[in-house]
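> Structure for the following, please:
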Amino acid sequence: MRIDIITLLPELLRSPFEASILKRAIDNGVVEIHLHDLRKYGLGNYRQVDDYQFGGGAGMVIMIEPIDNCISDLKKERHYDDVIYLTPDGQTLNQAMANELSLKENLILLCGHYKGVDQRVRDHLVTKEISIGDYVLSGGELGAAVLCDTVIRLLPGVLNDETSALTDSFQDNLLAPPVYTRPAKYKGLEVPEILLSGNTPKIEAWREQKAHERTVEKRPDLLGE
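Below is the predicted model:
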């Protein structure tokens, strides 16, 4: 997979890809991450990328021309499955969406700033709009990093145990069940006996039951009941 990120602040995005699982995925050739500074496509001597909004109002708007030129250059090199705009009013990111995007080959992520981008970008250049939650950030970079993490960890060869992702919260619309590790007893607190039994079918049944109970308690909306 290749992910190209268009941003005004590439330095803000470098660190998430320099450590942990994401760095390993890049080092192992599972994913390529390319950061593109939108100001390189800015207009005039001052590399202008934003302007006042028509009709008046507070806040600047990122112009269509620099974005169009950047996306056009990228598309000259390869086909992209989606051009994704990170915006608070986009479709809320969930596990099903991450699963779907993990099957793609090439993605462009566009990070917004200020009052956003010229609407013509959204109408004609973007194919999908994604939000990471009902709140506003100072820019789309952190949202892009979150989106990349949710998608990349699902790619084959990224996690040491690829079945681990299948038992994450929100897979099958259930929260993950409780997990325990050594010691089995600590200050009078004990691990459920079933987990120490070695009986795999009963353990799996217990985990499924607990996942359902936890979902009913914390996120009943996931069950649609």
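
> CA only for contacts and neighbour counts going forward, please
Noted.

> got the residue ranges for the helices in this protein?
Taking DSSP state H as the criterion, the chain contains helices spanning 10-14, 20-27, 64-77, 95-101, 119-124, 141-152, 200-218.

> right, so these: which one is the most enclosed?
Highest mean neighbour count among the helices of the chain (mean count of other C-alpha atoms under 10 Å): helix 141-152, with a mean of 20.

> Can you name every helix or strand that it contacts?
helix 10-14, helix 20-27, helix 95-101, strand 106-111 (3 or more C-alpha pairs under 8 Å, 6 or more residues apart in numbering; DSSP states H and E).

> just checking, Q95 touches D172?
No: because the distance of 9.2 Å does not satisfy C-alpha atoms under 8 Å, Q95 is recorded as not touching D172.

> need the helices of the chain in TSV with distance to D51, can you?
Conversion of these to TSV gives the following (distance: least, C-alpha to C-alpha, whole Å):
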stretch	distance to D51
helix 10-14	21
helix 20-27	35
helix 64-77	10
helix 95-101	33
helix 119-124	13
helix 141-152	20
helix 200-218	45
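
> One more, so I can put them side by side:
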Amino acid sequence: MRIDILSLFPDMFQATLGESIVGKAQDNGFLDIKVTDFRDYTDNKHNRVDDTPFGGGAGMLLQAQPIFDAMAAIDEETKDRYPKGRVILMDPAGRRFDQDYAQELSQEEHLTFICGHYEGYDERIRSLVTDEASLGDYVLTGGELAAMVMIDATVRFVPGVLGNMSSPMGDSFSNGLLEYPQYTRPADFRGMKVPEVLTSGNHQKIKEWRQREALRRTLERRPDLLKTAKLTREQRLMLEDLKLDQDPDVPD
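Purely as a prediction, here's the structure:
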């Protein structure tokens, strides 16, 4: 996957995307990430990328010209190897980012993120994009942090990045539920013991326990997720039992 990022602060990305799993994925050739400082594409002698809005108002807006020219340069550089792909504008008014969105983006060969600053964008910049995305109902000082979060969540689904493709598929939210509790050695830590079923070697019982505990955790912490989760018949029966355990006085 090729990922391009347009930002006024390219150094912000090195610590996050150059280390750990994402950094190793780049070293191993699974990801090609490039950050472009679109200030390099200004056509005025003061290298300004923003200006006051027509009609008045507070704050400054990013100008269209540097973004358009930076995008044209990326298109020229990548045209022989990558498709244009999705162009994502980081914006509080955009589509809410979640695990399904991350998995959807991971199917693309090429993603481009445009990170804004100041009061907002010249509206004509939106003509370049396929997606407008937001992390939630709050405003950050710039789009860089949001882009980092989206990239990190997305590339986990790219084959080779994690090594084991079953890992992201078992994450919280990937199947509509929170993830079940997990344990590692020692089996008894200061009197806190690992559930016996996990050391039994009975894989069927372990699977059932994990399903039940994922349902229990979701019911207790995020019951809203159960409204849209696609549950099997077995899981629905488990869920009904768990609800009775929560409130045994509730009639059938």
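
> Got a TM-score for the pair?
TM-score of the superposed chains, computed with TM-score structural alignment, normalised by the length of the first structure, equals 0.96; 224 aligned residues with a C-alpha RMSD of 1.2 Å.

> between the helices and strands packed on helix 141-152 of the first structure, which gets nearest to V216 of the first structure?
Ranking those by their distance to V216 of the first structure (criterion: C-alpha to C-alpha) puts helix 95-101 first, at 18.1 Å.

> residues touching the residue positioned nearest the centre of the first structure, list them.
Taking C-alpha atoms, centre = their mean as the criterion, L147 is the residue nearest the geometric centre of the first structure, at 0.9 Å. Residues in contact with L147 of the first structure, defined by C-alpha atoms under 8 Å, 6 or more residues apart in numbering, are L93, A98, I132.

> Just to confirm, what residue in the second structure is aligned with it?
Aligned by TM-score structural alignment, L147 of the first structure pairs with M150 of the second structure.

> how near is its match to L105 of the second structure?
Here the distance between M150 of the second structure and L105 of the second structure works out to 9 Å (C-alpha to C-alpha, to the nearest Å).

> about what we covered before: closest to L142 of the first structure out of the contacts of L147 of the first structure?
I132 (9.2 Å).

> so what corresponds to the closest one in the second structure?
With TM-score structural alignment as the criterion, the equivalent of I132 of the first structure in the second structure is L135.

> burial measure for the nearest residue to its match once chain neighbours are set aside, as a count.
Computed as C-alpha to C-alpha, 6 or more residues apart in numbering, the closest residue to L135 of the second structure that is not its neighbour in sequence is F97, at 5.3 Å. The burial count assigned to F97 of the second structure is 17, neighbours taken as other C-alpha atoms under 10 Å.

> repeat for L61 of the second structure
Residues contacting L61 of the second structure under the criterion other C-alpha under 10 Å number 20.

> contacting residues around it?
With contacts taken as C-alpha under 8 Å, 6+ apart, L61 of the second structure has the following neighbours: D50, D51, T52, P53, Y118, E119, G120, Y121, D122.

> Please apply the same query to E240 of the second structure.
With contact taken as C-alpha under 8 Å, 6+ apart, E240 of the second structure is in contact with no other residue.
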